[in-house]
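Colleague: kindly generate the corresponding structure for this input.
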Amino acid sequence: MSGPVYIFTGPTLSAEEGKAELDAIFLPPAAQGDVYRATLEQPVAIGIIDGYFERVPAVWHKEILWAMSEGIHVFGSASMGALRAAELAAFGMEGVGAIFESFQSGALEDDDEVAVAHGSAEDGYRLLSEAMVNVRATLEAAEGSGVVGRKTRTVMERVAKQLFYMERAWPTVLTQAAREGVPSRELEALRTWLPQGRVDQKRRDALALLRTLRARLDEGLAPKQVRYHFEHTDAWEEVRRRASRLPLGGTEGGEVVPEALLDELRLRGGFAGAHRAALARTLAVEQASRLGRSVDEVELQRTAERFRVEHGLLSAEDFARWRETQRVEDLERFLEDESHVRWVETLFATDALRHLPDHLRATGEYGSLLERARDKERVLAARGLEQPLLANAGVTEAELWRWFFEQRLGRSVPGSLEQYARDNGFANVDVLRRAVLRERCYAVSR
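Modeller: Next comes the predicted model:
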């Protein structure tokens, strides 16, 4: 049986280290859809070491089952691979290493045993925390070497386990252990021993997977045989359809957002709004895909021009600077999605307005906005100002705009009132002017 071998890895074992053990194609940690896409390439085998756990949908059991039903051997170890191998061992997925064996036996059960915080791909998946399985293996070795006693080992395992996996690092474990009354003599001995004695069980198991796979390949791997019938459910077809839109090695959500960037957004208090907007963008692109919409060069150019005008990126230098600061590497993909979003916004404009009241109810704004709108109607009607003119407001047009933007909104008057009107749901500047005049007259009358 000939064909490529794909290995999904990242923080546990670098691609460079892996290539020294096995001639294979090394890919980033597996996300939902990645094993499906790899299967389409008809490999001999797939090895899963690392995979995403939280913000990106995890590799799905069913895509592994499908890969094996297509005659592909699937191996797992060390991290996400060990979890999936333990869960699917009965169906033929092959697990390798001590971590897999602990999950299969039931000695370990929690995902956080192998979960770690790590940097981005550009940062080489630099580890920012320690895996609990590595803590256990290291403390076992420390006890075996006489560095710590059984009681200290037990206390430190408990302390480490109680930490959130992103906070699980040796300095924190040692500090917490001291607070738990672990003898300072043993803690200092462990601190001194750790640089040379630390056990990276995940890395050991990852290497064991590659060596096992190499040996099996040398022996000759016949196509995988399974005893189950693979069911093509609606959920499977949906995941498969979505996965087909991304290249092998991509993630289900496109690029993975760095955790540090998310922290900045959360601290600013903007996460909820940005997440909802991102969800709307996702659904718009999804709908365009479902309807088979394509974007040609003319449409891409038109979208780029609109985008540049709306964001004040009128010169080529401004646009290039925006691309650089916003890290837009695939401009064509960005503009294609932007075109889909704008098309869907137009297509569903009426439906969006129909759902707007419920959105405002969910945010708690509907009642106060409705009460203010009704009060404004009553006040203006009482003064005969339902359709006020500039003379009624006692200002010139320039003064009106300055009053509204500078005094009410605390910003400068926009360079393009027409663009501002469209961006904020007004049909044109005349409709915006009417609304601002009514607001001016209402404010003066209160």
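Colleague: going forward, measure contacts between C-alpha atoms and count neighbours the same way
Modeller: Will do.
Colleague: tell me how far the ends of stretch 54-65 are from each other?
Modeller: 22 Å (Cα to Cα, to the nearest Å).
Colleague: helix, strand or coil for His340?
Modeller: Here His340 is helix, with the state taken from DSSP: H, G, I helix; E, B strand; the rest coil.
Colleague: kindly report the same for Gly273.
Modeller: helix.
Colleague: that one: how many residues sit nearby?
Modeller: As a burial measure, Gly273 scores 10 neighbours (other Cα atoms under 10 Å).
Colleague: same deal with the one 3 residues further on?
Modeller: Applying the criterion other Cα under 10 Å, we find 11 residues in the vicinity of Arg276.
Colleague: ditto for Trp66
Modeller: Burial of Trp66 is recorded as 19 neighbouring residues (other Cα under 10 Å).
Colleague: next one: Glu101
Modeller: For Glu101, the neighbour count with other Cα under 10 Å is 18.
Colleague: from Arg266, how far off is it?
Modeller: 39 Å.
Colleague: do Thr303 as well
Modeller: For Thr303, the distance to Arg266 - Cα to Cα - is 30 Å.
Colleague: compare the two (neighbour count), which wins?
Modeller: Remark: of Thr303 and Arg266, Thr303 carries more neighbours, 19 against 13, as counted by other Cα under 10 Å.
Colleague: quick check: closest non-adjacent residue to the more buried one.
Modeller: Ser339 (5.9 Å; Cα to Cα, 6 or more residues apart in numbering).
Colleague: could you also give me the structure for this second sequence? I'd like to compare it with the first:
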Amino acid sequence: MTTHVFAGPTIEADAINERLPHAVVHPPVRHGDLLALHLGPGDRVAIIDGVFFRTGAIRHKEIVHLLQQGVPVWGASSMGALRAAELDRFGMRGVGRIYRLYSSGVVTGDDEVAVLHGEADDGYRQMSEALVAVRLAIRRARVTGLLDFDAERRLVKAACALSFGDRTYRRIVADAVSDGLPSAVGESFLGRVRHERVDAKRADAHLLLHHLGRDEGAPPEAASQRMPMTSFLLRWQRSAPTIRVAGVPVSDLATLTAAQVFGTGYEALHRRIVLRELTGLPVDTDPAELAGSALRVAQSRGLIGPDRDVLPEGFHYWLDGPERQLPPDEAALLAMVRSFRWAPNVRVVEPVVEALAGTEAWTTAQRIVARAVRCNEKLATLRPTFNPHYIADARLRAWVGRRWGVAEPTFALLDRGFGGQADLRVRGAMFAPLDSVEPVESFPVPSGHV
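Modeller: The predicted structure is shown next:
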């Protein structure tokens, strides 16, 4: 049994391992981290800290997916308390005072637990205060007689008005004094918090570790309704790293994307796989038989009428002018492949992995992914606001158009298995900076028979 704990500014790894010697401590959780875990029977997950703002926060569906697999997921203190309050009805377990404040609706905002902090090499040094912790410190000072109700109101008002990154006790007191709080009262409060330094988030983290140490790890209760598989969750699963290349985590989905962008002959591979998936025929089916079976499937679903000499009007949307003059069967097959879409119950990445795994093309694509990640990391250090997904659509279209030798890439995107422009931006944009800085050579992709 392995306990995976995601933490950072709230509590350090040494303190966690002191209470749970065999726990695996991870950085603050982010989108995709839970789906990348290789969990076994009896494993459990505890979320204390998580990132957001410049990095995608952990999605609710990711947590619910683990819960529905029977993995206990605990939360406390920060992102963990917030997600536990939102998902306790699905079986996530919340611990601590901050979780109770969220679950009871006393506090509701995401920024109640948000803080500005350093990176891992700086020990996640905290540089601002969580609003919920400030509220509790102010309330404690009022209950003990240091503050009256008016002083509490002014301090809370000042704290709420600040952005999470600016929320320090000194700034809060300064703003409250500007709003009418007596400066002597403000200084007394500052002295109290410096002297006592009661950290509500850290206290809740220790309470969570106490519960985990008591081995309270029974499987979570199943929710009354199971969350259905969605295209989003399926894509997140496929985005989880499966290998490290030159120290860079690489997913099958990113590798597939590299093959789609840079592989010559990928269109033929995509066509073969789509027709195979539509028909359910074996991989070694004769090309003519595969094409004929796909057309019969289209007829059975009412997409093509009994008279196959006439191309249905609806298929014209997926074809350009010259393609509409192709023989009707060939034009119909082309339209079927282009209109194919990823769906929760349709395998797309897996057949490509099966077809390319172990080939030089797949290895080459994995290396390109690693190069792209390193390139983007370097560019981000040179320009902190850099993000390849901010590249304009027109520039992305011009880029792939040049690579593929087409003036208008709309149909070329579909022929290579992209869902369209938005899909190119989400998956393909990460490769554009690399291809500009260090042009990527195309490589052959085994295309099969069709």
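Colleague: now do the helices in the stretch 101-250 of the second structure.
Modeller: Per DSSP state H, counting those that start in this stretch, the stretch 101-250 of the second structure carries helices over the ranges 131-143, 149-161, 169-178, 183-196, 200-213, 231-238.
Colleague: output these as JSON lines; include the columns mean neighbour count and distance to Thr255 of the second structure.
Modeller: Below are the helices of the stretch 101-250 of the second structure laid out as JSON lines (neighbours: other Cα atoms under 10 Å; distance: least, Cα to Cα, whole Å):
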{"stretch": "helix 131-143", "mean neighbour count": "20", "distance to Thr255 of the second structure": "42"}
{"stretch": "helix 149-161", "mean neighbour count": "19", "distance to Thr255 of the second structure": "45"}
{"stretch": "helix 169-178", "mean neighbour count": "19", "distance to Thr255 of the second structure": "47"}
{"stretch": "helix 183-196", "mean neighbour count": "14", "distance to Thr255 of the second structure": "51"}
{"stretch": "helix 200-213", "mean neighbour count": "19", "distance to Thr255 of the second structure": "38"}
{"stretch": "helix 231-238", "mean neighbour count": "16", "distance to Thr255 of the second structure": "10"}
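Colleague: can I get these in a markdown table including distance to Val5 of the second structure?
Modeller: Shown next, in a markdown table, are the helices of the stretch 101-250 of the second structure (distance: least, Cα to Cα, whole Å):
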| stretch | distance to Val5 of the second structure |
| --- | --- |
| helix 131-143 | 22 |
| helix 149-161 | 30 |
| helix 169-178 | 29 |
| helix 183-196 | 27 |
| helix 200-213 | 9 |
| helix 231-238 | 20 |
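Colleague: what segments of the first structure are strands?
Modeller: For the first structure, the strands defined by DSSP state E cover 5-8, 25-27, 45-48, 73-77, 94-96.
Colleague: out of those strands, flag the one nearest Lys202 of the first structure.
Modeller: For the strands of the first structure, proximity to Lys202 of the first structure was assessed by Cα to Cα; strand 73-77 is nearest, at 8.0 Å.
Colleague: with the second structure superposed, average distance for the closest one?
Modeller: Here the mean offset of strand 73-77 of the first structure against the second structure after fitting is 0.6 Å, by mean Cα distance after the TM-score superposition for the first structure.
Colleague: elements contacting that strand?
Modeller: Applying 3 or more Cα pairs under 8 Å, 6 or more residues apart in numbering; DSSP states H and E, one finds that strand 73-77 of the first structure makes contact with strand 45-48, helix 61-69, helix 80-88, strand 94-96, helix 98-105, helix 201-219.
Colleague: could you report the neighbour count for the residue nearest to Thr303 of the first structure?
Modeller: 24.
Colleague: circling back to that earlier point, of all the strands of the first structure, which one is nearest Pro183 of the first structure?
Modeller: strand 73-77 (35.7 Å).
Colleague: how about residues contacting that closest one?
Modeller: Outside of strand 73-77 of the first structure, the residues within contact range by Cα atoms under 8 Å, 6 or more residues apart in numbering are 44-49, 64, 67-68, 81-85, 93-97, 99-100, 202, 205-206, 209, 223-224.
Colleague: just the buried residues out of the residues you listed, in ChimeraX syntax.
Modeller: Entered in ChimeraX, the line below selects the buried ones among the contacts of strand 73-77 of the first structure, by 16 or more other Cα atoms under 10 Å:
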select :44,45,46,47,48,49,64,67,68,81,82,83,84,85,93,94,95,96,97,99,100,202,205,206,209,223,224
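Colleague: pretty sure the residue nearest to Thr303 of the first structure sits against Val298.
Modeller: No. Using Cα atoms under 8 Å, Ser339 of the first structure makes no contact with Val298, being 11.1 Å away.
Colleague: figure out how far stretch 163-177 of the second structure is from the centre of its chain.
Modeller: Averaging C-alpha positions (Cα atoms, centre = their mean, to the nearest Å) puts stretch 163-177 of the second structure 32 Å from its chain's average.
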